[in-house]
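Asker: Can you look at this prediction? I've put the sequence above it.
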Amino acid sequence: MRPRTVKQIPKHWHAILLEKVLFYKKLSKANQDVFKKRIALFLTEINIDGVNTTIDETDKLLIASSAIIPVFGFKEWSYNNLSGIIVYPDSFNEDLQFSDIDKNRKILGMVGTGRYEKQMILSKKAIRLAFNNKTDKHNTPVHEFVHLLDKMDGETDGVPEYFLGKEYIQPWLELMHTEMENINNDTSDIRKYGGTSQAEFFAVASEYFFERPKLFKQKHPELYKMLSLCFQQPKQS
């Protein structure tokens, strides 16, 4: 069993999270305390290592926040399908190479497979950008953690069967396919990558849901209801 207890939470975490993580800032004081405890637990369970880059405390807090945001609605959660996170300085290619001269170096984050099973690879630059821009509906690390949640039922297919009751699967599929068609017809404000596959739609829509919840609810009320059900998110102040 992984450890489920933490030492005293450093007081200075609050200031960092308040400045950097809008989701945390909107929580009640009681829920902020829970969020910090969940972060501390995550950091005891998951190894975070930098490759050709230094990972400081803020980086770790941002990565952990990205992990906790999608599962904060669940009382207890351990990412049993994740053992470690590898952080590269910038984008990388499909072979996990990040040379500056490589023109195919476009990937900002991915969930590993094969020999990288149970690993996540993230770009440090993308982690920082995800929390510096609070209005762009985009958060690479949250995106990758949603892929992990999608994978809980055995497949990364954009259908979160592990979290939605069977009666909601067909309505979800219908909503997803309709909105993917809208994306591909340039009639949706969900970013284009969400139209490339069901798995990417789920992750991209979830980014929007967590980054700009009020706007997402206004623009996509049915999707908002479905994702609220899926993630069981608490009401924010």
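Answerer: All right, it came through fine. This one's a predicted model, so the numbers in the text were calculated from it and none came from an experiment.

Asker: Please make it C-alpha for all contacts and neighbour counts, starting now.
Answerer: Noted.

Asker: What are the boundaries of the strands in the chain?
Answerer: 47-50, 84-88, 109-111, 119-123 (DSSP state E).

Asker: what's the closest of the ones you listed to Y162?
Answerer: strand 109-111 (18.2 Å; CA to CA).

Asker: another one to put next to it:
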Amino acid sequence: MRPDLLIIVLVLFLILLTWWMFFRKPKTDLGQFPPAWRDILRKKVAFYRDLTEAEQQRFERAIQQFFKDVDITGVEITLDDTDRLLVAASAVIPLFGFPGWRYHNLNEVLLYEGTFNHDYQTEGKERDILGMVGTGAMQRMMILSRKALHAGFEQENSKKNVGIHEFVHLLDKADGATDGIPEVLIERPFAIPWLKEIHEEIREIKNNDSDINPYGATNEAEFFSVASEYFFKQPELFHKNHPELFAMMEKIFRQDLLD
């Protein structure tokens, strides 16, 4: 072979090798979804029950991928499959409108039995925290109360779900600022009307003219997470009481919960 042709062949080979190593999407064998896990989801997760069969299969694959990406650890407690599945379901629900998306800013979820304080202590004063996205030394970690996690799924008529709340915070934080405007989800022209809607809703909460959890009036970030809990837990009621906000959140999460 001529030297110039050999060089071209080698260059093309190196280009193909580089693409294969760095840009191809590896096929991950997630295996079969255990029937026992499916039974737990049907029993515990209303969002999952309302999906079509094909959507349920996609939900299951997303849960398996979450288990591969993120460690779930009990702090002085022993976890079971239900604990882990409820954590994963909390993560999958907000991202279900974005197939293939993953939480690249999370390595581990810690489960405490009950409430804790800002120093992550389970004893002493000011133990009123149910969930938290870690910062500083706890960066890329999340902490949840197991009792609160379960209550969020078992109390189907409530508007609260601490797991969804914290994973929405994590989505909000993905752009570097936890400010109620998740740039990974919101297109730039949509940010201003979204922020205006937030401020209007916060004013209504402060005037006792809203059924949204008053904690949502703390700031824009807490409003986004609190409203998201309500949106996913009680979509019909949310749509009835807050139609404009509901329409905006459908666009943000790319989900039609009333279909």
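Answerer: Now that the structure is in, tell me what you want to look at. None of the values given here were measured: they were computed from a predicted structure.

Asker: What number of neighbouring residues does the aligned residue in the second structure for S197 of the first structure come out with?
Answerer: With TM-score structural alignment defining the correspondence, S197 of the first structure maps onto N219 in the second structure. Look at N219 of the second structure: counted by other CA atoms under 10 Å, it has 14 neighbours.

Asker: right, so the strands of the first structure: which one is the most enclosed?
Answerer: strand 119-123 (a mean of 23; mean count of other CA atoms under 10 Å).

Asker: helices or strands up against that one?
Answerer: strand 84-88, strand 109-111 (3 or more CA pairs under 8 Å, 6 or more residues apart in numbering; DSSP states H and E).

Asker: Where in the second structure does it fall?
Answerer: Strand 119-123 of the first structure maps onto residues 141-145 of the second structure, going by TM-score structural alignment.

Asker: cool, and stretch 8-25 of the first structure?
Answerer: Using TM-score structural alignment, stretch 8-25 of the first structure pairs with 32-49 in the second structure.

Asker: Contacts for that stretch, please.
Answerer: By CA atoms under 8 Å, 6 or more residues apart in numbering, the list of residues contacting stretch 32-49 of the second structure from outside reads 56, 59-61, 64, 81-82, 85-86, 89, 93, 153-154, 156, 232.

Asker: What of stretch 84-91 of the first structure?
Answerer: Here stretch 84-91 of the first structure makes contact (CA under 8 Å, 6+ apart) with 46-53, 55, 98, 105-109, 118-126.

Asker: The same query, at a cut-off of 10 Å, please.
Answerer: 45-55, 59, 63, 96-100, 104-109, 111-112, 116-127 (CA atoms under 10 Å, 6 or more residues apart in numbering).

Asker: Give me the buried subset of the contacts of stretch 32-49 of the second structure.
Answerer: Using 16 or more other CA atoms under 10 Å as the burial test, these include Q56, F59, E60, R61, Q64, L85, L86, A89, I93, F153, F232 as buried.

Asker: So which of the helices and strands packed on strand 119-123 of the first structure is nearest K192 of the first structure?
Answerer: Using CA to CA, these put strand 109-111 closest to K192 of the first structure, at 16.9 Å.

Asker: Check the mean deviation of the closest one from the second structure.
Answerer: Aligned to the second structure and superposed, strand 109-111 of the first structure gives a mean residue distance of 0.2 Å (mean CA distance after the TM-score superposition for the first structure).

Asker: Output the contacting helices and strands for that strand.
Answerer: Other helices and strands packing on strand 109-111 of the first structure, by 3 or more CA pairs under 10 Å, 6 or more residues apart in numbering; DSSP states H and E, are strand 84-88, strand 119-123, helix 124-132, helix 140-150.
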